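> A predicted structure for the sequence below; I have some questions about it.
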Amino acid sequence: MGDVAVGARSEQDGPGERPEEPVRTKESKAKKQQRPFWKELPLLIGVALVLALLIKTFLVQAFSIPSDSMQNTLQRGDRVLVDKLTPWFGAEPERGEVVVFHDPGTWLKDEPTPQPNAVQKVLSWIGLMPSANEKDLIKRVIGVGGDTVECKGDGPVKVNGKPLDEQSYVFEGNTPCSLGIQGQFKVTVPKGKLWVMGDHRQNSADSRYHQDEPGNGFVPVDNVVGRAIVVAWPIDRWSTLPVPDTFGQKGIDKAAAATAPAALGIAGAVPLVLLRRRRLLRTDARV
């Protein structure tokens, strides 16, 4: 018999089988599927911008310190990161926190609005720089709704009758209270408002100096952008911004101290009332 013709089916081949094709390796498939980097770049930039906007809106935002009113805690030119997530869950600012807030209305009326260039506008839009159009301030919360805050002489500042130990953050050489008409006060903070003061007490136009204006120096809680939690720039000044221990002293939270006995009384009375009601029902059933 003659040789099998080239390309003809061998007797060993099953019906319908085709000659084996060269096996493609995973590397060759990956190379074929890879797109050029320049095609991927627009997508990467788009994803980065979306993430930056989400972070700016819901998580954290960078702010620049424009003045010396928070020295030495914060220096002019520092960049701080502000927590914007916590307020979304209903948390309100607490005593001792450093917060960024929108101008209540007249605090920055004499301050000129800077005109940013194109690069600054883009950076502020994605949250890498504060917006030049938003007039924001940064101060420390001294009193919250229901608190009584007072200053007499050169201090100390008292909250609900408890003196604050502010040596750890008040600017060296400053007195806690300023000697002057506006620096001597006793106020009760309305519900939903804050009383704020700068750490550089003799160089801070804070709540004390706006008592004769609409709002009486109080900052609405709704104006608060968030709590400053970290000094992120410059690198050699990196630090956190914790609440000083003096704001956690016993008895400063007058409202909580007053309601605690009442709450305990109610909790103790409920079982007694239920027990008495149960006995009355049994008596009625027997009659």
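Cool, got the structure. Residues are numbered from 1 along each chain as shown.

> use CA for all of it now, contacts and neighbours both
OK.

> can you mark which positions in whichever helix in the chain runs longest are buried?
Ranked by residue count and defined by DSSP state H, the top helix of the chain is helix 254-286. Neighbour counts over helix 254-286 (16 or more other CA atoms under 10 Å) mark K254 as buried.

> now do stretch 233-246
Applying 16+ other CA under 10 Å to stretch 233-246 flags W233, L241, V243, P244, T246 as buried.

> wait, which of those is closest to V141?
V243 (9.9 Å; CA to CA).

> pretty sure that closest one is in a strand, no?
No: counting by DSSP: H, G, I helix; E, B strand; the rest coil, V243 is not found in a strand; it is coil.

> which one is it nearest to, not counting chain neighbours?
G96 (5.0 Å; CA to CA, 6 or more residues apart in numbering).

> in terms of helices and strands, where is that neighbour?
Using DSSP states H and E, G96 sits within no helix or strand.

> report the contact partners of it.
Contact partners of G96, counting by CA atoms under 8 Å, 6 or more residues apart in numbering, are R140, V141, I142, V243, P244, F247.

> can you do 10 Å?
139-144, 196-197, 241-248 (CA atoms under 10 Å, 6 or more residues apart in numbering).

> then this one, side by side with the first:
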Amino acid sequence: MGGPTGGSPGADPGDVTPESDATQDGQRAAKKQRSFWKELPILIGIALLLALVIKTFLVQAFSIPSDSMQDTLQRGDRVLVDKLTPWFGSKPERGEVVVFHDPGGWLDETTTADPGPVAGGIQKVLSFIGLMPSAEEKDLIKRVIAVGGDTVECKGNNDPVTVNGKALKEPYIFPGNTPCGDKPFGPIKVPKGRIWVMGDHRQNSLDSRYHQELDKFQGTVSEDEVVGRAIVIAWPINRWSTLPVPDTFDQKGIGAAVAPPALGLAGAVPLVLWRRSRIARKTVLKG
């Protein structure tokens, strides 16, 4: 009968020595470490891609650079702007606070301090993924007062702003300001596809009132220039709040007084058909 050849006498080929266990554990640990470093670039890439998608299609952070929207927004506030709903056909509505691109000549050409190559590079990366506003973007933030088809007016002094003849009650105006005492306007018929915007700090806001003579659109802004609606103050934490539409814009009479023709026709057709069928039944019964 032959015994096992080679190795230690009586050793089972399936046995593993303690030295062999330690070697395998070390190999597994090294493999896990290499796997982590291989996966890390992929994870970073996915995170950046998600951030870019969110910035492009969903929500983007913007910094408030001026006092034109006080007291609603303070200089240095960070607001989150909803960019999703416009993709589904939503249009700016009265009372909303919106961010829009400079229509042309609204922003003063001011020079900013050079942050340096390192800080500038970091800012570009963070602004690219939506975590920081871009120093190169020319955007403004104002409140929508009137939309396409509306007639907006303010006669000055302490007279209110009116939309379609209805006076607005504007509790959001900066304390001590008048609705438009520094720059009366109107009546102005807002063209379709455009909006009339004003800052809440009326005496410190170069808004639609100050650009009436720039072009044929009398200071109104194209809806195509609107980036999105500011929905919440996200920073600093002690200023966290939502930015709802004030109740004054819901008052009866500001909107269209009559139903659109299509809706009127849709309501009239069933009524006509019902009336005709009723007359036909009466005729049959009489016969």
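Yep, that arrived. Quantities reported herein were computed from a predicted structural model and do not represent experimental measurements.

> where does the TM-score land?
Laid over one another, the chains give 0.80 as their TM-score (TM-score structural alignment, normalised by the length of structure 1), with 260 aligned residues with a CA RMSD of 3.0 Å.

> related to what we said a few turns ago, nearest to V159 of structure 1, of the buried residues of stretch 233-246 of structure 1?
Nearest to V159 of structure 1 among the buried residues of stretch 233-246 of structure 1, with distances taken as CA to CA, is T246, at 10.6 Å.

> and that closest one? What does it align with in structure 2?
Alignment note: T246 of structure 1 maps to T248 in structure 2; criterion TM-score structural alignment.

> which parts of the stretch 51-200 of structure 1 are strands?
In the stretch 51-200 of structure 1, the strands defined using DSSP state E, counting those that start in this stretch lie at 60-64, 79-83, 98-102, 136-144, 148-151, 158-159, 162-163, 185-188, 193-197.

> what's the closest of those to M70 of structure 1?
Ranking these by proximity to M70 of structure 1 (CA to CA) places strand 136-144 first, at 6.8 Å.

> what span of structure 2 is that closest one aligned with?
So strand 136-144 of structure 1 sits over residues 139-147 in structure 2, by TM-score structural alignment.

> and the matching stretch, how far from structure 1 on average?
With mean CA distance after the TM-score superposition for structure 1, stretch 139-147 of structure 2 departs from structure 1 by a mean of 0.2 Å once superposed.

> need the strands of the stretch 51-200 of structure 1 in CSV (columns: distance to I266 of structure 1).
Shown next, in CSV, are these (distance: least, CA to CA, whole Å):
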stretch, distance to I266 of structure 1
strand 60-64, 41
strand 79-83, 37
strand 98-102, 36
strand 136-144, 26
strand 148-151, 27
strand 158-159, 28
strand 162-163, 28
strand 185-188, 28
strand 193-197, 29
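
> just put the ones you listed in CSV and tack on distance to F37 of structure 1 and mean neighbour count.
Shown next, in CSV, are those (distance: least, CA to CA, whole Å; neighbours: other CA atoms under 10 Å):
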stretch, distance to F37 of structure 1, mean neighbour count
strand 60-64, 30, 23
strand 79-83, 33, 23
strand 98-102, 41, 22
strand 136-144, 41, 24
strand 148-151, 61, 21
strand 158-159, 60, 23
strand 162-163, 62, 19
strand 185-188, 62, 17
strand 193-197, 51, 24
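
> out of the ones you listed, the one nearest A228 of structure 1 is which?
Closest among the strands of the stretch 51-200 of structure 1, using CA to CA: strand 79-83, at 4.2 Å.

> can you name every helix or strand that the closest one contacts?
Applying 3 or more CA pairs under 10 Å, 6 or more residues apart in numbering; DSSP states H and E, one finds that strand 79-83 of structure 1 contacts strand 60-64, strand 98-102, strand 224-233, strand 239-240.

> so which other helices or strands are in contact with the third one?
Judged by 3+ CA pairs under 10 Å, 6+ apart, strand 224-233 of structure 1 is in contact with strand 60-64, strand 79-83, strand 98-102, strand 136-144, strand 239-240.

> run the last query once more with 6 Å
Packing partners of strand 224-233 of structure 1 (3 or more CA pairs under 6 Å, 6 or more residues apart in numbering; DSSP states H and E): strand 79-83, strand 98-102, strand 239-240.

> same question for the first one.
Using 3+ CA pairs under 6 Å, 6+ apart as the contact criterion, the elements in contact with strand 60-64 of structure 1 are strand 79-83.

> average offset of the strand it packs on relative to structure 2?
Looks like 0.6 Å for strand 79-83 of structure 1 (mean CA distance after the TM-score superposition for structure 1).

> run the chain-centre distance for that strand.
Between the centre of strand 79-83 of structure 1 and the centre of its chain there are 8 Å (CA atoms, centre = their mean, to the nearest Å).

> now swap in stretch 97-104 of structure 2 and tell me
12 Å.

> show me what that stretch is in contact with.
K138, D139, L140, I141, K142, R143, E225, V226, V227, G228, R229, A230 (CA atoms under 6 Å, 6 or more residues apart in numbering).
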